[in-house]
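Colleague: I'd like to go over a predicted model; first the sequence, then the structure.
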Amino acid sequence: MLKVLPKQKSSSTVSLLEILSMAVETLWSNKLRTGLTMLGVIIGISSVIAITSVGQGVQKGTEQQIQALGPDVLSVFSGAARSGNIRQGIGSSSTLTWDDAKAIAQQAPSAQIVSAYLVRNAQIVYAGQNSSTPIYGTDLNYPEVRDIQIENGRFFNQEELDTAKEVAVIGPTAESTLFNDGDSPIGKRIRIQGEAYEVIGVTQSKGSQGGMDRDDVVFLPLSSMSARLVGNNALSGVSVNGILIKAGNQEQLNAVQFQVTNILRLRHNIYPPQTDDFRITNQADIISTFTNIVGLFTVMVVAIAGISLVVGGIGIANIMLVSVVERTREIGVRKAVGATNSAILNQFLAEAIVISTVGGGIGIGSGILIAFVAATIFKFPFVVSFWSVIVGFGLSLTVGLLAGVIPARNASKLDPITALRSD
């Protein structure tokens, strides 16, 4: 209900407080209408906050995952096999060998560290406990390229690699799955595809990223895995799934990629216009490309959420216009006892701003909560940028101000006599 401002209080501060107090009282007396009016703003602001936060969280999580692989690391994968006219996935063909990795280490000046590896998923078993775990057959350089540290025991040595020794290094998740009695796994023998391997070390925890548990892993000597588990050698040498090449820094990646490409083409007798039977991935390029894609996607979805704000603003304007019609007689009474056009204008503007501000605050809280729940469920970093909150709150104020202008102006211009005659 509209009230008459006491004339004896002329302070602008007191007047503003009274206007806000009356606006809140009027809105509170019409809770359902006020709630429905706020809904559009709440949905729009919460969408902006949640989508921006989720986009930044996914981007940060992916960047962390790629950074964990090494921003200065090149990955070389085997080519894709073909079945008829169907091209299978990268790495489905045995086109890379351990000798390729050794040649790169010797002949590529910009390559600092080179490591070859095999990878398969297999069942590991110990004393009735079992788990399906990624098995990596690696050389001695793999821990340095992937920054793998040993928590207990040790990594296998050159002699064990040369003799295809049956030894294994396991991750903390594999340890807790198989050895749940709390005993140290060092010296125990696990079985992988029926082959027995002695556990000689446990790696430090690297955590999970992007839903992938990097601690659920087993490392074997590449020679042992190739001979005992895979049994899939190339025509010459030991077949590998990939080769990791660490450069001195990111600036040298292009030079390393150029050198590796030429070395492999010469070794594989590939000449133009023949297609390479390998693929080289640059981690820095992946980060840049992914950042651009996520950025564009976030902008697009935030723009869609902005449309919700516009719809919310239209909703506020409609409700306020209806409110002016419903309260025509009250406006006439107020004008008849001395209320100015400015006072009427200010009260209706205040009501629109209060609706959008409170709705914006609820929207910000809801957006942050949605982003937190999404980050918890899908396991990516929880990120809420300060600018998105400020922009969201600023948008809610702007929507309220713009949506309230026309209704407030209409209310302030009502003729008091006509207003008093209305039913």
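Modeller: Perfect, I can see it now. Numbering: from 1, shown residues only.
Colleague: CA atoms for contacts and neighbours, from now on please.
Modeller: OK.
Colleague: same for the helix or strand containing residue 347, what does it pack against?
Modeller: Following DSSP states H and E, the helix or strand that holds residue 347 is helix 341-378. Using 3 or more Cα pairs under 8 Å, 6 or more residues apart in numbering; DSSP states H and E as the contact test, the elements touching helix 341-378 are helix 12-28, helix 31-69, helix 283-326, helix 386-412.
Colleague: Included below, for side-by-side comparison, is a second structure:
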Amino acid sequence: MQDLEFKTESKVATIEILAMAADALWTNKLRSGLTMLGVIIGIASVISITSIGAGASKSTGDRFRALGTDVLQVMAGASKSGNISQGQGSSSTLTWDDAKEIAAQVPAAQVVWAYLQQRAQVVYGDRNTLTTIYGTDLNFPDARNTYPQSGRFFNADELETARQVAVLGPTVQKTLFGEGVDPTGSKIRIKGEVYEVIGLMETKGSQGPVDRDDAIYLPLTIASARLVGNNALTGISVSGIYVKAANQAQLEAAQFQVTNLLRMLHNISPNESDDFSVSNQADIIQTFTTVLSLLSVMVVAIAGISLVVGGIGIANIMLVSVVERTREIGIRKAIGATQSAILSQFLFEAILISTIGGGIGIGSGIGIAAIASAAFKFPLIISMESVAAGFGISVAVGLIAGVVPARSAAKLDPIVALRSD
């Protein structure tokens, strides 16, 4: 019975101390809010950065996996203006004939797709849009697992004879023709040239900020002749070549074979550098994930510094609060308050500040991540581990920061405290 009464009294005392701590914080709302700021910024940074990093990583990974992790990307070399590189694919070092030779001579290659890419304005009637034009060969639908939902893709005769036909992506179709309108048979203009629309590709959606449906597909031959001109020394210049291996186990073999074949076709001597680059999709995903993880760690470390600063701010404010409330502490001790009660009150105030700040920080972090997800079109991934860690850290910051001020308050001599102004 006595144990039950003790537990009840202890519970009531704890509730009273919490109520007094909350009342003290509410009385000094502005100061309490400013004290929380460091904790809020730190926790919001941890939550938002981990969520944004996870979403961006998944989006980019999905984008590469859409091509397949058993795919190689061969890019043309970089041209230079003065000493400034224009980036991979800006030089005319790859041709359609290279792609045909890879398909014929690389045993590990299952599907080879060459493409020419350029941005251009497209006009239909009084409507126009800036979109990406892809000059492709016949292997594009199978290589990208993307097929027409209406009409058809161009055929071998249209590719060989450079017919002015086009297949639209759904985004271009909606912009130029309107929702639900079949564009097949219509005429559009690209760089002043008239093209007949023969098909509409199926919807593939967005991958991160990239809208896969915002594109037009032309035969590679007409794209080369009309959009960029045949600027290779021999054959038709292409921006790049995709090589799909029979399976992921043969990817390294395919990369070795493609590299050696292209060096031979381009007459590159052993001591000369490649005029092309071959990228392994799996390696690209791994590299991107590693870089993103390192950036996340760096930002979380910076957020940790913000939490330390926030903890110092809490400790300083609580010490000031002890000085301001010296007489109050003296009165409480004079009417029977114990050292543990005074210690608990100031410790609870510090924990309450950091906990409320942590809760606001968690909400702010999730909000920032949601806004970034909507703006940049990647998945919203909230890690419950980071939320739990953020809340735990905020409580720990308050506990650690409140110990010294609380002990200082608890040890005050009641007579000295009562004499203070």
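Modeller: Sure, I can see it. Only a predicted model underlies this, so the values are computations on that prediction, with no experimental measurement involved.
Colleague: Assuming the best superposition, what's their TM-score?
Modeller: Taking TM-score structural alignment, normalised by the length of the second structure as the basis, the two superposed chains have a TM-score of 0.93; 417 aligned residues with a Cα RMSD of 2.0 Å.
Colleague: picking that back up, save the helices and strands packed on helix 341-378 of the first structure as a markdown table, and put in mean neighbour count and distance to residue 147 of the first structure too.
Modeller: Formatted as a markdown table, these follow (neighbours: other Cα atoms under 10 Å; distance: least, Cα to Cα, whole Å):
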| stretch | mean neighbour count | distance to residue 147 of the first structure |
| --- | --- | --- |
| helix 12-28 | 16 | 59 |
| helix 31-69 | 22 | 8 |
| helix 283-326 | 18 | 15 |
| helix 386-412 | 20 | 33 |
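Colleague: can you redo the ones you listed as CSV with distance to residue 247 of the first structure?
Modeller: Shown next, in CSV, are those (distance: least, Cα to Cα, whole Å):
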stretch, distance to residue 247 of the first structure
helix 12-28, 64
helix 31-69, 13
helix 283-326, 11
helix 386-412, 36
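Colleague: how close does whichever residue in the second structure pairs up with residue 350 of the first structure get to residue 82 of the second structure?
Modeller: Matched by TM-score structural alignment, residue 350 of the first structure corresponds to residue 348 in the second structure. For residue 348 of the second structure, the distance to residue 82 of the second structure (Cα to Cα, to the nearest Å) stands at 66 Å.
Colleague: same deal with residue 2 of the second structure?
Modeller: In this view, residue 2 of the second structure and residue 82 of the second structure are 90 Å apart by Cα to Cα.
Colleague: Repeat that for residue 149 of the second structure.
Modeller: Separation of residue 149 of the second structure from residue 82 of the second structure (Cα to Cα): 46 Å.
Colleague: neighbour-wise, which of these two wins?
Modeller: Neighbour count, other Cα atoms under 10 Å: between residue 149 of the second structure and residue 82, residue 149 has more, with 13 against 6.
Colleague: How about the counterpart of residue 203 of the first structure in the second structure: what's its closest non-neighbour residue?
Modeller: Taking TM-score structural alignment for the superposition, residue 203 of the first structure sits opposite residue 201 in the second structure. Distances taken as Cα to Cα, 6 or more residues apart in numbering place residue 148 nearest to residue 201 of the second structure, at 3.9 Å, with adjacent residues excluded.
Colleague: The one you found: what's it in contact with?
Modeller: 199, 200, 201, 202 (Cα atoms under 8 Å, 6 or more residues apart in numbering).
Colleague: Out of those, which end up buried?
Modeller: The neighbour count (16 or more other Cα atoms under 10 Å) marks 199, 200, 201 as buried among these.
Colleague: and the next element down the chain from the one helix or strand the second one maps to?
Modeller: It stands for residue 200 of the second structure. Here residue 200 of the second structure sits within strand 193-201, counting by DSSP H and E. Using DSSP H and E, the helix or strand that directly follows strand 193-201 of the second structure along the chain is strand 206-207.
Colleague: what packs against that next one?
Modeller: In terms of contacts (3+ Cα pairs under 8 Å, 6+ apart), strand 206-207 of the second structure is packed against helix 29-67.
Colleague: Residue 364 of the second structure and residue 381 of the second structure, how far apart?
Modeller: As judged by Cα to Cα, residue 364 of the second structure and residue 381 of the second structure stand 15 Å apart.
Colleague: hmm, I was thinking of residue 12 of the second structure
Modeller: For residue 12 of the second structure, the distance to residue 381 of the second structure (Cα to Cα) stands at 41 Å.
Colleague: quick one, longest strand in the first structure?
Modeller: Longest strand in the first structure, counting residues (DSSP state E): strand 111-126.
Colleague: Just tell me the aligned range of that strand in the second structure.
Modeller: Strand 111-126 of the first structure corresponds to residues 109-124 in the second structure, going by TM-score structural alignment.
Colleague: can you tell me the mean distance of the matching stretch from the first structure after alignment?
Modeller: Stretch 109-124 of the second structure, aligned to the first structure and superposed, deviates on average by 1.4 Å (mean Cα distance after the TM-score superposition for the first structure).
Colleague: Equivalent analysis for stretch 384-399 of the second structure, please.
Modeller: By mean Cα distance after the TM-score superposition for the first structure, the fitted stretch 384-399 of the second structure averages 0.7 Å away from its aligned residues in the first structure.
Colleague: check contacts around the residue nearest the centre of the first structure.
Modeller: Nearest to the centroid of the C-alpha atoms of the first structure, with distances taken as Cα atoms, centre = their mean, sits residue 58, at 0.6 Å. Contacts here follow Cα under 8 Å, 6+ apart; on that basis residue 58 of the first structure touches 380, 381.
Colleague: Residue 61 of the first structure touches residue 208, doesn't it?
Modeller: No. With contact defined as Cα atoms under 8 Å, residue 61 of the first structure does not reach residue 208; the gap is 10.1 Å.
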